[in-house]
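> My questions concern the predicted model and sequence given below.
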Amino acid sequence: MTWTVGELTVHRVDETPLPSATGAWLLPAATPEVVARQGWLRPDFAGADGVLRLASHSFAVTAGGRRILVDTGIGNGKQRANPAWHDLRTDYLQRLAEAGFPPESVDLVVHTHLHADHVGWNTRLADGEWVPTFPRARHLVSRVEREFWAGYPMDGPRRRMFRDSVLPVEDAGQLDLVDLGPGGVELVPGLSLVPTPGHTPGHASVRLDSGGRTALITGDCVHHPVQVARPDIGSCVDIDPALAERTRRALLAPFAGTGALVLGTHFPAPTAGRVVADGGGLRWESAAGQ
């Protein structure tokens, strides 16, 4: 699917739908009873049984003359503790090429944060070694994010993820750290990285501005549309849950009624939508793509 933001075209590059058990694990407070109160979630974002639907995908866009990929999903052949992510065999690279972004053409890979389901296609297996998938690309991540993980006591699975998906890019000299002020930083004309901490300390989202139109790619500051109506619902893997909630509230409220597109990194189709006022709160209104 694609969406138009002024003169920019945003492509969703699908990797895989996530199993039905993901929602209950990831957002435990989004119980079937809570979901049932938000009828607009059905049928796209939740089933009649109240089970949330989620997916893994990237977004690709050409901005400022650069071919840019936002996050790289789970990856193929990675040894992961989460069985839904373990040893995948998807045709993600084919889909990326069909969207017009073959790996050798990508100039920038922008990472919202350094979790396993956002860095996996940074590398591919070649002759028994994990090598960068995008040979020409600079990989960008906030300095706060990289430095946090450098000092974090990682468990075995997280160390494995860094070894197979982050360090090969870093060792190849392709990883650049970005200093984000409170208002973020414009990486190229029309595309900015803005701080949205809480899920991780250095988490950032991507803002697109073109022709008087705006779009936001959430990363994991918002995992699912139910959090638009209920920003108090957090993820079980938020490092700072209270900060993550404050970030969601501060991020989403200004978009209400503006027509700005919000594209969720884990939102299943139709994936993009707008924040609208609903009584004293907010809800989600899906936006059709092409």
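Structure's in. What do you need? Numbering: from 1, shown residues only.
> rest of the way, CA atoms for contacts and neighbours
Noted.
> what about Thr2, how many neighbours?
17 (other C-alpha atoms under 10 Å).
> Where does the closest residue to it other than its chain neighbours fall, secondary structure wise?
Nearest residue to Thr2, sequence neighbours excluded (C-alpha to C-alpha, 6 or more residues apart in numbering): His11, at 4.4 Å. His11 is part of strand 8-17, with elements assigned from DSSP states H and E.
> next up, a second structure to put side by side with the first:
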Amino acid sequence: MTLTFSVADTTIHRIVEQETTFLPAREMFPELTPEMLASQRSALQAAHALDAQDTLILCFQSYVVKTPHHTILIDSCIGNDKPRARPVWNLKTDATYMRALAAAGVSVDDIDVVMCTHLHTDHVGWNTRLDNGRWVPTFPNARYVFAQREYDYWVAQNAKAEVPAFADSVLPVVEAQRADIVSDEFSIGDHVRLLPTPGHTPGHVAMAVGKGRDDAVFSGDLMHSPLQLSFPELSPKFDVDPVQAAVTRRAFLERYCDTATLCCTAHFPSPSVGRIRRNGDGFACEAV
């Protein structure tokens, strides 16, 4: 399993918490027809993205990005001790994530910035840890970056009924005064920029890394499976605005297709990272 990539003056580490079966493909993608799935089944199975029962295999991971000036964590995965609806995430207590950080030569004290593409459960979990019954920031020296539109959306949702991930993994960071709620134009020095990519959630952002060019881009939940490269208009049932998500995804893939930009996906199976290439009316990810 490839866990470390280098591009220009940046090093990227994958921090894998889980890589496992998730949902049946046609349950996750309501508009996926049997014919569409049949056309991709062999390729998806060869890529370890689909099992023999047509269940999707997803990776749940963070990325540690080391630029010449900062050590940045992109998305903080699932977390421990969190009450969650999904059984394999609920109140888990394993050391997998922290072992993966240590294997990358990174401690929680080393992280300068935590950036979240959006505020879903599996992208904010390690923002906080349980300490004597209280949720406290896991990365004590880090500023946590949340996009304004994304944060405002979840404030409104949480006001209607408590959203567990927001309550235990975002609000405690804000209350500890470690959060920066930022506009879409936010950047960190001359190496890291936000890319607005709405649809999956209203304020979803991707992140581009590189000095003067996009050497690497982190797509978050803009896409979940290689299936969406073949069918870019295919949106999962989790998208808040599936029509907007499809438009955003197609535009993103067109932007980076046949370029040198390294695309780091949140949920594609290992190696999860590659370069986007055109393939008919769709695309493919050329592994590196």
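It's in. Quantities reported herein were computed from a predicted structural model and do not represent experimental measurements.
> just to revisit the earlier point, contacts for the strand holding His11 of structure 1?
1-4, 54-63, 73-74, 90-92, 95-96, 99, 210, 268 (C-alpha atoms under 8 Å, 6 or more residues apart in numbering).
> counterpart of the residue nearest to Thr2 of structure 1 in structure 2?
Residue mapping for His11 of structure 1 onto structure 2 gives His13, with TM-score structural alignment as the criterion.
> And Ile74 of structure 1, by the same measure?
Checking TM-score structural alignment: Ile74 of structure 1 goes with Ile78.
> Pull the contacting residues for its match.
17, 60, 89, 121-126.
> Reformat these as a markdown table; add secondary structure and distance to Pro30 of structure 2.
Converted to a markdown table, these look like this (DSSP: H, G, I helix; E, B strand; the rest coil; distance: C-alpha to C-alpha, whole Å):
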| residue | secondary structure | distance to Pro30 of structure 2 |
| --- | --- | --- |
| Glu17 | strand | 27 |
| Phe60 | strand | 22 |
| Trp89 | coil | 24 |
| Thr121 | helix | 21 |
| Asp122 | helix | 21 |
| His123 | helix | 23 |
| Val124 | coil | 26 |
| Gly125 | helix | 27 |
| Trp126 | helix | 30 |
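> Selection in ChimeraX covering whichever of these are buried, please.
To isolate the buried ones among the contacts of Ile78 of structure 2 in ChimeraX, judged by 16 or more other C-alpha atoms under 10 Å, type:
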select :17,60,89,121,122,123,124,125,126
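> can you pull out the strands in the stretch 51-200 of structure 2?
Counting by DSSP state E, counting those that start in this stretch, one finds strands in the stretch 51-200 of structure 2 at the ranges 55-66, 71-74, 113-115, 128-131, 134-137, 143-147, 179-182, 187-188, 192-196.
> thinking again about what came up before, of the contacts of strand 8-17 of structure 1, buried ones?
Buried, going by 16+ other C-alpha under 10 Å: 1-4, 54-63, 73-74, 92, 95-96, 99, 210, 268, out of the contacts of strand 8-17 of structure 1.
> Contact partners for the aligned residue in structure 1 for Ile188 of structure 2?
By TM-score structural alignment, Ile188 of structure 2 lines up with Leu187 in structure 1. By C-alpha under 8 Å, 6+ apart, the contact set of Leu187 of structure 1 is Leu193.
> could you check the distance from the match of His11 of structure 1 over to Glu31 of structure 2?
34 Å (C-alpha to C-alpha, to the nearest Å).
> Ok, Arg255 of structure 2 next?
From Arg255 of structure 2 to Glu31 of structure 2 the distance is 25 Å (C-alpha to C-alpha).
> Now which residue in structure 2 aligns to Gly217 of structure 1?
Just so we're on the same page, residue 217 of structure 1 is Ile rather than Gly. Per TM-score structural alignment, Ile217 of structure 1 is aligned with Phe218.
> What about that match, how many residues nearby?
Phe218 of structure 2: 23 neighbours (other C-alpha under 10 Å).
> now Pro172 of structure 2
Other residues within reach of Pro172 of structure 2 by the criterion other C-alpha under 10 Å amount to 20.
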